[in-house]
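S.K.: Sequence first, predicted coordinates after that:
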Amino acid sequence: MWPDEKKMLCLFKVVEFLSYEKDILLHIFLTFALLLCVITLFILGSFIHYWDTPVVKANNRTVSFILLVSILLSFLCVFFFLGRPVDITCLLRQVSFGNFFTIGVSCVLAKTITVCIAFKATKPGSSWRKLISYKVDNCVVLVCSSMQVLICVIWLLVSPPYVEYNHHTYPGKIIIQCNEGSDICFYSMLGYMGLLAAVSFVLAFMVRTLPDSFNEAKYITFSMLLFCSVWISMIPAYLSTRGKYMVAVEVFAILTSCAGVLGCIFFPKLYILLLKPELNSRNIILNKTKN
């Protein structure tokens, strides 16, 4: 409790968190998260419907499917950040987002590496042809995702997140928030995700001018540039805010970066599948490759 101005009465302190009842910002995030989930499901359904067409096959449809599912799960992780924090949501929100989005970024990296190998393998007598049969893309997704899982397991074993009642930041106000436990593990999780995104960006930028049948590289470049820009600008904003506004900054970064990856990589394909079906032809793809 907190004394009034005359110090005659004890008043209850204001309790602050991102509330479903009081905060319009939460409903904005909720609306955008649900809308993006519906869009992702629509793209996922479209890819399943056109599973055997050249455009879907061109850039590893299995990895594309895993990427779409990981983006969908990343959008759903936003719900762990909304409402009154409790022990289970504090425990799951950073870990679930970190793992699901790392799987997505690993898929992007695998797609980029696949583009590089596919182009190198077209040259006569190239030793890169051997790598195509080794399912390098699946190995990249598995290994890169496993590293993030290991970081999160160590985090949960050493110092897991928990609910914290902050009485000290603002007089007369109690901030109900999630204490991340180990700051080292938290920033290691974010840093590892950023490292994968940076590697994907550099590789995609290097191969962005490859033939059009492998044109995902240019879209990956834009998506990873957007991802890095959002999270680099998010870090100082995150560190300079407290309470529900700190949560709002992270939710905004999650929605924006996931939407950027979804739009940059999949909207061009969706455009061809739904609006330009005449371009969804193996002959056109081969002609573009020859050019």
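M.R.: Received the coordinates, thanks.
S.K.: Please count neighbours and contacts with C-alpha atoms only from this point.
M.R.: Will do.
S.K.: Scan this structure for its longest strand.
M.R.: strand 173-179 (DSSP state E).
S.K.: What segments of the protein are strands?
M.R.: Taking DSSP E to define them, one finds strands in the chain at 2-3, 10-11, 14-16, 162-166, 173-179.
S.K.: out of those strands, deepest packed?
M.R.: strand 173-179 (a mean of 20; mean count of other CA atoms under 10 Å).
S.K.: how far does the longest strand of the chain sit from the chain's center?
M.R.: Centroid separation for strand 173-179 versus its chain: 26 Å, with CA atoms, centre = their mean, to the nearest Å.
S.K.: try this one side by side with the last:
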Amino acid sequence: MNFFNIINQLAEVDPDVMGRLDSRRAVFNSLTMTGKRVALAATPALLASFFSKAYAGTTAGDSKEVFNYALTLEYLEADFYNKMIASPLFATASDVDRAAIQQISKHETAHVNLLKTVISGIGGTPNAPVTFKAATFATYKTFAEQLVVAQLLEDTGVRAYKGRAGDLQGIADVNIAGVGMVNPLQAALQIHSVEARHAAHIRYMRGQTPWISGDGDLDGQEHYKGAIPESNTTQSMVDITKLGSGYSPKDAQASFDEILTVAEVTAPSRAGGLIGA
């Protein structure tokens, strides 16, 4: 087994690996040849130790908990769109806008049904439904105001899915009755991509750029902040603004979406404040 060749191959698919292992690599460089031979004799255990530290936080999590988290968000969005369609303000929207909202509503209902099936199929119990606060909904005076909330919900949902994707890495496929073989990470990402399409379309309906530009009319809201705000311009420890001339901070910001943690998503200033009777 050539330990260093393994690291080189890993670096081809994970450019950050040498940074992750840098302190450990320095230890190897300081060893004598005899010391290296002794260390390499224990490579399997050593390799496991390296990877457990270099890839901390990327191991498989509790898929039932992750999917129930996603289900709660989908419940909230599905109920929001149901209330939106039932509102008298819906009739004031254009035919095109009504058709778009009705289609998005169907997607959210499909997401709820799939997640409930998957959770039950992997031995979990789907969370009870949550609803969008009726009192909050009653404060909207125009269809345009409802679209504001739709944008905030969808953009938050995209960041929420991204924040939990890593917890589904390494979880084996599951054979679910009536569905077939399901890969948990793939299932989550399939929903995540559709949520991103929703977010882009709602932003388009509001006259905003489909991506988060940094100067949108809602970009100062809490939904775009967090420990890693959407204004971030550094990715994988690289300052994107320094990659080429003419690449502005706004360009760097718009090129990447950031995560939201569970605590950030469920905070009263974001989705958590919209759940209620």
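M.R.: Good, I have the coordinates. As the structure is a computational prediction, the values presented were derived from the model and not from experiment.
S.K.: Kindly provide the TM-score of these chains.
M.R.: The TM-score (TM-score structural alignment, normalised by the length of structure 2) is 0.29; 123 aligned residues with a CA RMSD of 5.2 Å.
S.K.: if we can go back for a sec, show me what the longest strand of structure 1 is packed up against.
M.R.: Contacts defined by 3 or more CA pairs under 8 Å, 6 or more residues apart in numbering; DSSP states H and E place strand 173-179 of structure 1 against strand 14-16, strand 162-166.
S.K.: any chance of these in TSV, plus distance to Leu196 of structure 1?
M.R.: Shown next, in TSV, are these (distance: least, CA to CA, whole Å):
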stretch	distance to Leu196 of structure 1
strand 14-16	35
strand 162-166	28
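S.K.: Looking at these, spot the one closest to Ile71 of structure 1.
M.R.: Ranking those by proximity to Ile71 of structure 1 (CA to CA) places strand 162-166 first, at 25.8 Å.
S.K.: Now do the closest one against strand 173-179: the angle between them, please.
M.R.: Counting by axes from the mean of the first three to the mean of the last three CA atoms, to 10 degrees, strand 162-166 of structure 1 points 160 degrees away from the direction of strand 173-179.
S.K.: what's the distance between strand 162-166 of structure 1 and the middle of its chain?
M.R.: 26 Å.
S.K.: Check which helices and strands it is in contact with.
M.R.: For strand 162-166 of structure 1, the packing partners by 3+ CA pairs under 8 Å, 6+ apart come out as helix 87-121, strand 173-179.
S.K.: I'd like to know which of the ones you listed is closest to Cys264 of structure 1.
M.R.: Between Cys264 of structure 1 and those, the shortest gap by CA to CA is with helix 87-121, which sits at 11.5 Å.
S.K.: got JSON lines for the helices and strands packed on strand 162-166 of structure 1, with distance to Phe81 of structure 1 too?
M.R.: Below are those laid out as JSON lines (distance: least, CA to CA, whole Å):
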{"stretch": "helix 87-121", "distance to Phe81 of structure 1": "6"}
{"stretch": "strand 173-179", "distance to Phe81 of structure 1": "9"}
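S.K.: From what I see, Thr102 of structure 1 and Met193 are in contact.
M.R.: Yes. The pair Thr102 of structure 1 and Met193 passes the contact test of CA atoms under 8 Å, sitting 5.8 Å apart.
S.K.: Ile88 of structure 1 - how many residues pack around it?
M.R.: Neighbour count for Ile88 of structure 1, taken as other CA atoms under 10 Å: 12.
S.K.: how close does it sit to Ser96 of structure 1?
M.R.: 12 Å (CA to CA, to the nearest Å).
S.K.: likewise Leu203 of structure 1?
M.R.: From Leu203 of structure 1 to Ser96 of structure 1 the distance is 27 Å (CA to CA).
S.K.: What ranges does structure 2 have for its helices?
M.R.: Taking DSSP state H as the criterion, structure 2 carries its helices at 3-13, 17-20, 22-30, 33-41, 43-54, 63-86, 95-121, 134-137, 143-164, 184-205, 249-254, 262-265.
S.K.: tell me what the fifth one is packed against?
M.R.: Of the remaining helices and strands, none touches helix 43-54 of structure 2 by 3+ CA pairs under 8 Å, 6+ apart.
S.K.: Please work out the angle formed by the directions of it and helix 22-30.
M.R.: Using the same axes, to 10 degrees: helix 43-54 of structure 2 against helix 22-30 is 150 degrees.
S.K.: residues in contact with helix 43-54 of structure 2?
M.R.: 3, 17, 20-21, 24, 39 (CA atoms under 8 Å, 6 or more residues apart in numbering).
S.K.: what about Arg282 of structure 1, distance to Leu72 of structure 1?
M.R.: To Leu72 of structure 1, Arg282 of structure 1 is 29 Å away according to CA to CA.
S.K.: So between the two, which is more surrounded?
M.R.: The neighbour comparison of Arg282 of structure 1 against Leu72 (other CA under 10 Å) goes to Leu72, with 25 against 15.
S.K.: and the more buried one, what is it in contact with?
M.R.: 37, 40-41.
S.K.: Can you select the buried ones from the residues you listed in PyMOL?
M.R.: In PyMOL, a selection of the buried entries from the contacts of Leu72 of structure 1 looks like this (16 or more other CA atoms under 10 Å):
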select buried, resi 37+40
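S.K.: a markdown table for the strands of structure 1, including distance to Thr114 of structure 1?
M.R.: Written out in a markdown table, the entries for those read as follows (distance: least, CA to CA, whole Å):
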| stretch | distance to Thr114 of structure 1 |
| --- | --- |
| strand 2-3 | 61 |
| strand 10-11 | 63 |
| strand 14-16 | 48 |
| strand 162-166 | 41 |
| strand 173-179 | 39 |
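S.K.: for the ones you listed, which one sits closest to Cys107 of structure 1?
M.R.: Nearest to Cys107 of structure 1, of all the strands of structure 1, is strand 173-179, at 29.7 Å by CA to CA.
S.K.: and the angle from that closest one to helix 87-121?
M.R.: Strand 173-179 of structure 1 and helix 87-121 are oriented at 50 degrees to each other (the same axes, to 10 degrees).
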